[in-house]
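Enquirer: Kindly return the folded structure for what I paste below:
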Amino acid sequence: MNVFKQLIKSLYSPKDIASYRTQGIGKTILYVFLLTLLSVIPTIYLLGSTIFGSLNTLETTIKNDFPAFEIKDGELISEDEVPLTINHEDLSIVFDSNGIVKKDELLNSENTIAFLQDEFVFNAGGQQQTYAYSLLGDKSIDKAMISDLLSSADSWLVIIISIMAVVIYIFTAAIRFIEISILALLGLLLMKIMQRKLEYRYLWRMSAYSVTLPTVFFTIMGALQTIVPNGAFISWLVGVIILMLSIKEIPHNKE
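Expert: This next block holds a predicted model:
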């Protein structure tokens, strides 16, 4: 049976999951990598869409709404004395060359880009990143140069997003293998309670397929950008229940 049929059957059939315990470990590892790939596709797609969308919004805003400015000697220089805040549907952009707006004031803001007096601030996902203009050294940059840079950003941005996608995939795969290993350890306890006899390697294979249902469910929720309360607890609970039902399909120990 190929891995795609196994994925479908693992969504509803503990009996089939129990039967996968004797297959080669290589095929099970391949299945875990495939399951991980499917689970990160929505995340990577939304990440890319957000970055490209924000970049286009930033480019248009700088070109049409920002006053003339220059970044020189580590400082943003402009004739405007009043901070400028432009709110878009999913992005807020702040321009302040007089030091009135402080980066700490932006901590609670979502998806915000700020050109402050001496640094560039980016808020996303509850995290704040800051980059001092002094990193430019003795080079100066103005509005036209930044607009041109953003206009030609699509080519190198694809490379950056691809690298980020690989990192996300590797990190998620590592977490998935750890999760399966822990679930298999819990399976040892379930096995004794249910009076079955299985080696850890068989439980590990069954655990790899037992996480299919919660993984697919939360992948769909992620694609819909829907937050599930207590998602981690629900994911573990469903995985344990499916593994328990799969162990139940194993014949009892012979006297």
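
Enquirer: Please make it C-alpha for all contacts and neighbour counts, starting now.
Expert: OK.

Enquirer: got the residue ranges for the helices in the stretch 101-250 of the chain?
Expert: Applying DSSP state H, counting those that start in this stretch to the stretch 101-250 of the chain gives helices spanning 143-151, 153-193, 200-210, 212-223, 231-248.

Enquirer: Out of these, which one sits most buried?
Expert: helix 200-210 (a mean of 25; mean count of other C-alpha atoms under 10 Å).

Enquirer: I'd like the distance between the residue nearest the centre of the chain and Ile17.
Expert: Most central in the chain under C-alpha atoms, centre = their mean is Thr43, positioned 4.9 Å from the mean C-alpha point. Applying C-alpha to C-alpha, to the nearest Å, the value for Thr43 to Ile17 is 27 Å.

Enquirer: one step back: for the residue nearest to the centre of the chain, give me its contacts.
Expert: Listed by C-alpha atoms under 8 Å, 6 or more residues apart in numbering, the contact set of Thr43 reads 222-223.

Enquirer: name the element it belongs to?
Expert: Using DSSP states H and E, Thr43 sits within helix 25-64.

Enquirer: so what's the residue lying closest to Gln128 once chain neighbours are set aside up against?
Expert: Excluding the flanking residues, the one nearest Gln128 by C-alpha to C-alpha, 6 or more residues apart in numbering is Phe122, at 5.7 Å. By C-alpha under 8 Å, 6+ apart, the contact set of Phe122 is 111-114, 128-130.

Enquirer: Those residues in strands, which ones?
Expert: Under the assignment DSSP state E, the contacts of Phe122 contribute 112-114, 128-130 to strands.

Enquirer: Proceed likewise with the subsequent sequence, for comparison:
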Amino acid sequence: MNIFTRFVKSLYSPKEVAKYRFLGIGKTIFYVFVIMLISILPGIYHFSKMAATAIEEGKQVFLEDLPPFTITNGNLDTKQNQPLIIPKSNVTIVFDPTGDMSTKDVQEKGNSVGLLKHDFVIVANGQVQTFPYSALENMKVTNKDIDNFINSLKGVMWIAVPIIFLFYYLFVSALGFIKISIFAGIGSLFAQTLNRKLSYRQGWRLAAHSITLSTIFFMLMDFLNTGVPAGMFIDWFVSLLFLYLTIREIPKSKKVG
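Expert: Sure thing, here's the model as predicted:
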């Protein structure tokens, strides 16, 4: 059975997925890598789009829209005495030298870049990255320095972005394998409760396919930039429910005597 057929059936048919417990481990591992790749596609799309837009609009923002500023000794210093919110096409610029705004305030703006009193913040597709100015140590940074840096990014972006996402993909895949391993252990408990014969290795194969429905759902939500309240709980609940229904489709163990 090819991977596309397994993918489709893993979206709706616990009965078919139950048969995958005899699948080769190599095919199962490959399936996990494919599913993990699909799960980060929205992140790749939104981040790449935001990065390209940010570079194009960066020069205008730092040279025209923002007041002159200096980052030194871990602080953002400027004559501006109140926060500035500058909406752009696909990103919002938050400039706050007062210390009134936090990382959470920047995150609430959606895809955004924040120059706060002590930190530089990037929010892309709900993911937050914070860089403290103190990491610059004794360096002094001004508007012009950032403009020069943006110009240098144009030449390396299409090299750096794939490398960044390669490491991100490997990280997400590692988390996926850990999650599946945990689900396989829970699957063993399901099997005992349901009086089904299921080894851990077989349970791992079933768990790998049982995460498909939830993964695709959250991938689509990410593409639509739609947050899901209690997302992790829903993810685990749906995956474990599918795994439970799958194990229930396995024939019961025959009683001896």
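
Enquirer: Any idea what the TM-score comes out to?
Expert: Comparison of the two superposed chains (TM-score structural alignment, normalised by the length of structure 1) gives a TM-score of 0.81, and 245 aligned residues with a C-alpha RMSD of 3.0 Å.

Enquirer: which SS class is Ile71 of structure 2?
Expert: With DSSP: H, G, I helix; E, B strand; the rest coil as the basis, Ile71 of structure 2 sits in strand.

Enquirer: And for it, the neighbour number?
Expert: 21 (other C-alpha atoms under 10 Å).

Enquirer: what sits against the closest residue to it other than its chain neighbours?
Expert: Of all residues not flanking Ile71 of structure 2 in the chain, Val141 sits nearest, at 5.0 Å (C-alpha to C-alpha, 6+ apart). Residues near Val141 of structure 2 by C-alpha under 8 Å, 6+ apart: 70-72.

Enquirer: related to what we said a few turns ago, compare the helices of the stretch 101-250 of structure 1 and give me the one nearest Leu38 of structure 1.
Expert: Closest to Leu38 of structure 1 of the helices of the stretch 101-250 of structure 1 is helix 212-223 (C-alpha to C-alpha; 7.7 Å).

Enquirer: can you give me the offset of that closest one from its chain's centre?
Expert: Relative to the chain's own centre, helix 212-223 of structure 1 is displaced by 13 Å; criterion: C-alpha atoms, centre = their mean, to the nearest Å.

Enquirer: what does stretch 74-91 of structure 1 give?
Expert: 29 Å.

Enquirer: residues in contact with that stretch?
Expert: Stretch 74-91 of structure 1 is contacted from outside by 54, 67-71, 92-98, 100-101, 110-113, 115-119, 132-137, using C-alpha under 8 Å, 6+ apart.

Enquirer: mind listing what's buried in that stretch?
Expert: The neighbour-count check on stretch 74-91 of structure 1 (16 or more other C-alpha atoms under 10 Å) flags 74-78, 84, 91 as buried.

Enquirer: Same check on stretch 51-58 of structure 2?
Expert: Neighbour-count burial for stretch 51-58 of structure 2, with 16+ other C-alpha under 10 Å as criterion, is recorded at 51, 54-55, 57-58.

Enquirer: how close does the residue nearest to Ile71 of structure 2 get to Thr70 of structure 2?
Expert: According to C-alpha to C-alpha, Val141 of structure 2 stands 6 Å off from Thr70 of structure 2.

Enquirer: Also Lys154 of structure 2?
Expert: 23 Å.

Enquirer: Also Val113 of structure 2?
Expert: Distance of Val113 of structure 2 to Thr70 of structure 2, computed by C-alpha to C-alpha: 17 Å.

Enquirer: Going by how many neighbours each has, rank these two and give me the top one.
Expert: Val113 (23 against 15).

Enquirer: Hmm, that one is touching Val128, no?
Expert: No. If you go by C-alpha atoms under 8 Å, Val113 of structure 2 and Val128 don't touch, sitting 9.8 Å apart.

Enquirer: between those two, what contacts are shared?
Expert: With C-alpha under 8 Å, 6+ apart, Val113 of structure 2 and Val128 have common neighbours 121-122.

Enquirer: quick revisit: Serialize the ones in strands among the contacts of Phe122 of structure 1 to JSON lines and add fields for distance to Lys248 of structure 1.
Expert: Listed next are these as JSON lines, based on distance: C-alpha to C-alpha, whole Å:
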{"residue": "Thr112", "distance to Lys248 of structure 1": "52"}
{"residue": "Ile113", "distance to Lys248 of structure 1": "54"}
{"residue": "Ala114", "distance to Lys248 of structure 1": "57"}
{"residue": "Gln128", "distance to Lys248 of structure 1": "49"}
{"residue": "Gln129", "distance to Lys248 of structure 1": "50"}
{"residue": "Thr130", "distance to Lys248 of structure 1": "54"}
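
Enquirer: of these, buried ones?
Expert: Here, 16+ other C-alpha under 10 Å leaves 112-114, 128 buried among these.

Enquirer: Pick out the most distant pair among those residues.
Expert: Those two in those that are separated most widely, counting by C-alpha to C-alpha, are Ala114 and Gln128, at 10.8 Å.

Enquirer: Overlap of the contact sets of the two?
Expert: Contact with both Ala114 of structure 1 and Gln128 is made by residues 121-122, according to C-alpha under 8 Å, 6+ apart.

Enquirer: What about Phe69 of structure 2, how many residues nearby?
Expert: 17.

Enquirer: Who are the contact partners of it?
Expert: Residues near Phe69 of structure 2 by C-alpha under 8 Å, 6+ apart: 76-79, 142-143.

Enquirer: where's it relative to Met50 of structure 2, distance?
Expert: 24 Å.

Enquirer: do the same with Asn81 of structure 2
Expert: To Met50 of structure 2, Asn81 of structure 2 is 29 Å away according to C-alpha to C-alpha.

Enquirer: Equivalent analysis for Val238 of structure 2, please.
Expert: Val238 of structure 2 is 31 Å from Met50 of structure 2, where distance means C-alpha to C-alpha.

Enquirer: How about Gly231 of structure 2?
Expert: According to C-alpha to C-alpha, Gly231 of structure 2 and Met50 of structure 2 sit 24 Å apart.

Enquirer: Kindly report the same for Met221 of structure 2.
Expert: Taking C-alpha to C-alpha, one finds Met221 of structure 2 at 18 Å from Met50 of structure 2.

Enquirer: One more: Gly203 of structure 2?
Expert: For Gly203 of structure 2 relative to Met50 of structure 2 (C-alpha to C-alpha), the value is 40 Å.
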